[in-house]
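1. predicted model and sequence below, questions to follow.
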Amino acid sequence: MTARSGRFAGRAFLVTGAARGIGEAVARQLASEGADVAAADLDTAGLSALQASLQALGARVIVKNLDTRDASATNSFVADAVQHLGRLDGAIPCAGIARTAAAETMDDKTFSDVLDINLKGVFYTCRAVGEVLLAQGRGAIVTIASITAKGGQPGRANYAASKWGLVGLTKTLAVEWGHRGVRVNAVAPNGVDTPMIRDGIPPAFLDDVMLDRTPLGRLAQPAEIASAIAFLLSDEASYINGAVLEVDGGLTAGFLTHRHGADFARAGANPKNMEKKP
């Protein structure tokens, strides 16, 4: 096989939730920069398509239909990845779901499914990969938090709890593992243009609330989140550990904002003279 070049040449990473959305974009970004990839998801067809496209880039790839709530299966996949790829240099546990309901009517399964996948599943992945990274004394993990871990969000008691918990997990692993050569960070996206967003958020809420309050005025593209993750995995971020990088178009930079943050500025700070949105 011809030697590959790029920022991650000679390295290998494990990605869960890799068949679409952020996980797919991360897998493609890493492979395009020279990495080999172990990709897991429950979408078998999506994994097959991803495998073919990454192999076309010259990457060695192993894929597995995996439910990250299964700790034993996750451990086995990590072992298979090391055997097949010869090494692991990090992980990006992207598998996650969202289920919306008012707290007072949310049933047990809706609550527990989100916590089990978004938090427990991430822990199982980090624990299994962390064992490999700690043994070799080097590596990096990036988890997928959310701007929802900055405050509450109506209808998402389960999702908010999972992402607040994930930030705590990320920082704890960073403290435990940093001095042993393993960095652990997170990205915290705003809305990302993925099927989860398009299928799960009413268009009126997306336009009139989320985008209206985002200074950049648009959703992120998965590739933009993947680029931030690649930076945190890279040697350029060698002194970044325990950070939660907000990749949110400026949403959390302010509060009480409207019209992409230009409400008061546009009217000379006089609410009586507020212009209508063009």
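-> The structure has been received and is ready for your questions.

2. only C-alpha atoms for contact and neighbour calcs from this point on.
-> OK.

3. need the helices for the stretch 1-150 of the chain, in chain order.
-> Applying DSSP state H, counting those that start in this stretch to the stretch 1-150 of the chain gives helices spanning 21-32, 44-56, 71-85, 108-115, 121-136.

4. quick check: which of those is buried the most?
-> helix 21-32 (a mean of 24; mean count of other Cα atoms under 10 Å).

5. what's the burial count for the nearest residue to Asn118 once chain neighbours are set aside?
-> Nearest residue to Asn118 in three dimensions, chain neighbours excluded: Gly96, at 4.9 Å (Cα to Cα, 6 or more residues apart in numbering). Taking other Cα atoms under 10 Å as the neighbour definition, Gly96 ends up with a count of 22.

6. mind listing what Gly96 touches?
-> Going by Cα atoms under 8 Å, 6 or more residues apart in numbering, Gly96 touches Gly17, Val114, Ile117, Asn118.

7. tell me which two in these are the farthest apart.
-> Greatest spacing in the contacts of Gly96, by Cα to Cα: Gly17 and Val114 (14.0 Å).

8. isn't Asp212 up against His258?
-> Yes: taking contacts as Cα atoms under 8 Å, Asp212 lies within contact range of His258: 5.9 Å.

9. circling back: and the helices of the stretch 1-150 of the chain as a markdown table, adding distance to Val247?
-> Compiled in a markdown table, the helices of the stretch 1-150 of the chain are given as follows (distance: least, Cα to Cα, whole Å):
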| stretch | distance to Val247 |
| --- | --- |
| helix 21-32 | 13 |
| helix 44-56 | 25 |
| helix 71-85 | 28 |
| helix 108-115 | 22 |
| helix 121-136 | 20 |
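
10. nearest to Val63 among these would be which one?
-> helix 44-56 (6.6 Å).

11. touching the closest one from outside, list them.
-> If you take Cα under 8 Å, 6+ apart as the criterion, helix 44-56 is touched by 18-20, 24, 27-28, 31-32, 39-41, 60-65.

12. one more to weigh against that first structure:
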Amino acid sequence: MTTVGIATGAGRGMGEACARRLANTVDVLLLVDRDEAGAAAVAKDLNDAGHRAVAEPFALDVTDREGLARLAERVGGLGTLRAVAHAAGISPTMADWRRIFEVDLVGTALLAEALRPLATAGTAHVYFASMSAMLANISPSPEIAAILDDPLRPDFLARIRDAVGPDIENTALAYPWAKYGVQRFARKEAIRLGPVGARACSLSPGVIDTPQGQQEAAAHASMRKLIEATPLGRTGRSEEIASVVAFMLSEEASFLNGIDILVDGGVCAAVLDR
């Protein structure tokens, strides 16, 4: 049976790095990105290099239900879903608070919903969260947690805004809340997928040297302080994140489920233990 992998945000940055790591683990690798040209360039590079997987670009906004249905149909037509590295997302300087929630949390839930019927024994998902959820020290009430756990409800944005308050409109706060929601979602999805032998986890990167990370660092002096506080004394590399993702999606991690893996060079340990 043909095995299929998906890497979202695969046109650049950590999504591209994940795609490159997965290219020798499945038979067909779908490179999902809004940037069709970027995904196509990565696919061509992978195919020219002669990896095991046939890389195929797939233009998609992860908030597009119809597009996600097409993605699921394509996977089902190709073979068995084996691995999903969901790196697509946006950060505080890229959009307003609503769009951050829509892409980072709602988009994750929409992708999972579309792919859930394809899950089988050995299928594994990794959803990208962020260390910001830990640094923000988010500890919601049961009422707010219940709202976060239902991101596909039509009035989700209005409910989370009313529950958290107007401060959520600050993108620097909306982002960690959305990523905290991703961490919670991974735990819930692990419970849903477990009975068929499939797994779901989240991964929280620290400050990673990507175009998106550089954009955030240029806009926020606090990012430089986090780099300076990192015990390893540097930013992370996309390849370092992709290596952890590849392990999480592999058979070697077959009992890893419903957990968030923090890959931050030790900065949370340094900052939170002060």
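-> That came through fine. In this text the structure is predicted, and so the values were computed from the model without any measurement.

13. what would you report as the TM-score here?
-> Superposed pair, TM-score by TM-score structural alignment, normalised by the length of the second structure: 0.81. Supporting alignment: 240 aligned residues with a Cα RMSD of 2.3 Å.

14. got a markdown table for the contacts of Gly96 of the first structure, with distance to Ser234 of the first structure too?
-> A markdown table is the format used below for the contacts of Gly96 of the first structure (distance: Cα to Cα, whole Å):
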| residue | distance to Ser234 of the first structure |
| --- | --- |
| Gly17 | 21 |
| Val114 | 30 |
| Ile117 | 26 |
| Asn118 | 24 |
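
15. picking that back up, among the contacts of helix 44-56 of the first structure, which lie within strands?
-> If you go by DSSP state E, those have Ala39, Ala40, Asp41, Val61, Ile62, Val63, Lys64, Asn65 in strands.

16. looking at those, which one is closest to Ile201 of the first structure?
-> Of all these, Ile201 of the first structure sits closest to Asp41, with 22.6 Å by Cα to Cα.

17. what is the burial count for the closest one?
-> 24.

18. what lines up with it in the second structure?
-> Using TM-score structural alignment as the criterion, Asp41 of the first structure maps onto Asp33 of the second structure.

19. and for Pro215 of the first structure?
-> For Pro215 of the first structure, the residue aligned by TM-score structural alignment is Pro231.

20. show me what contacts that match?
-> Neighbours of Pro231 of the second structure in contact, by Cα under 8 Å, 6+ apart: Gly265, Gly266, Val267, Ala270.

21. packing partners for the longest strand along the first structure?
-> In the first structure, taking DSSP E as the definition, the longest strand is strand 182-189. The contact analysis (3 or more Cα pairs under 8 Å, 6 or more residues apart in numbering; DSSP states H and E) places strand 182-189 of the first structure against helix 121-136, strand 139-144, helix 157-177, helix 222-233, strand 244-247.

22. the shortest one against the second structure, how far on average?
-> Once fitted to the second structure, strand 244-247 of the first structure is off its aligned match by 0.7 Å on average (mean Cα distance after the TM-score superposition for the first structure).

23. isn't Gly217 of the first structure up against Val209?
-> No: the criterion here is Cα under 8 Å, and Gly217 of the first structure misses it with Val209 at 10.7 Å.

24. what residues are up against the alignment partner in the first structure of Gly107 of the second structure?
-> Alignment note (TM-score structural alignment): Gly107 of the second structure maps to Gly121 of the first structure. Residues near Gly121 of the first structure by Cα under 8 Å, 6+ apart: Thr68, Arg69, Asp70, Ala71, Ala95.

25. what do you get if the cut-off is 10 Å, keeping everything else the same?
-> 16, 67-71, 74, 93-96, 114-115, 127 (Cα atoms under 10 Å, 6 or more residues apart in numbering).

26. if I look at the alignment partner in the second structure of Gly165 of the first structure, how far off is Ser132 of the second structure?
-> The alignment partner of Gly165 of the first structure in the second structure, by TM-score structural alignment, is Gly181. Using Cα to Cα, to the nearest Å, Gly181 of the second structure is found at 12 Å from Ser132 of the second structure.

27. please enumerate the shared neighbours of the two.
-> With Cα under 10 Å, 6+ apart as the test, Gly181 of the second structure and Ser132 both reach Tyr175.

28. the two: who's more crowded?
-> More crowded of Gly181 of the second structure and Ser132, by other Cα under 10 Å: Gly181, with 25 against 22.

29. excluding chain neighbours, what is closest to that one?
-> Distances taken as Cα to Cα, 6+ apart place Leu148 nearest to Gly181 of the second structure, at 5.8 Å, with adjacent residues excluded.

30. in contact with the one you found, which residues?
-> By Cα under 10 Å, 6+ apart, the contact list for Leu148 of the second structure reads 105-106, 140, 142, 156-157, 159-160, 177-178, 180-182, 184-185.

31. just curious, which of those is nearest to Arg82 of the second structure?
-> Arg82 of the second structure has its nearest neighbour among those in Phe185, at 19.7 Å by Cα to Cα.

32. the closest one: how many residues sit nearby?
-> By other Cα under 10 Å, 25 other residues sit near Phe185 of the second structure.

33. quick one on the thing from earlier: state the distance from the residue nearest to Gly181 of the second structure to Ile191 of the second structure.
-> Leu148 of the second structure is 16 Å from Ile191 of the second structure, by Cα to Cα.

34. ends of stretch 65-77 of the first structure, what's the gap?
-> Distance between the boundary residues of stretch 65-77 of the first structure (Cα to Cα) amounts to 10 Å.

35. ok, the contacts of Gly96 of the first structure vs Arg138 of the first structure, which is closest?
-> Among the contacts of Gly96 of the first structure, and counting by Cα to Cα, the member closest to Arg138 of the first structure is Gly17, at 23.7 Å.

36. thank you kindly, that will do.
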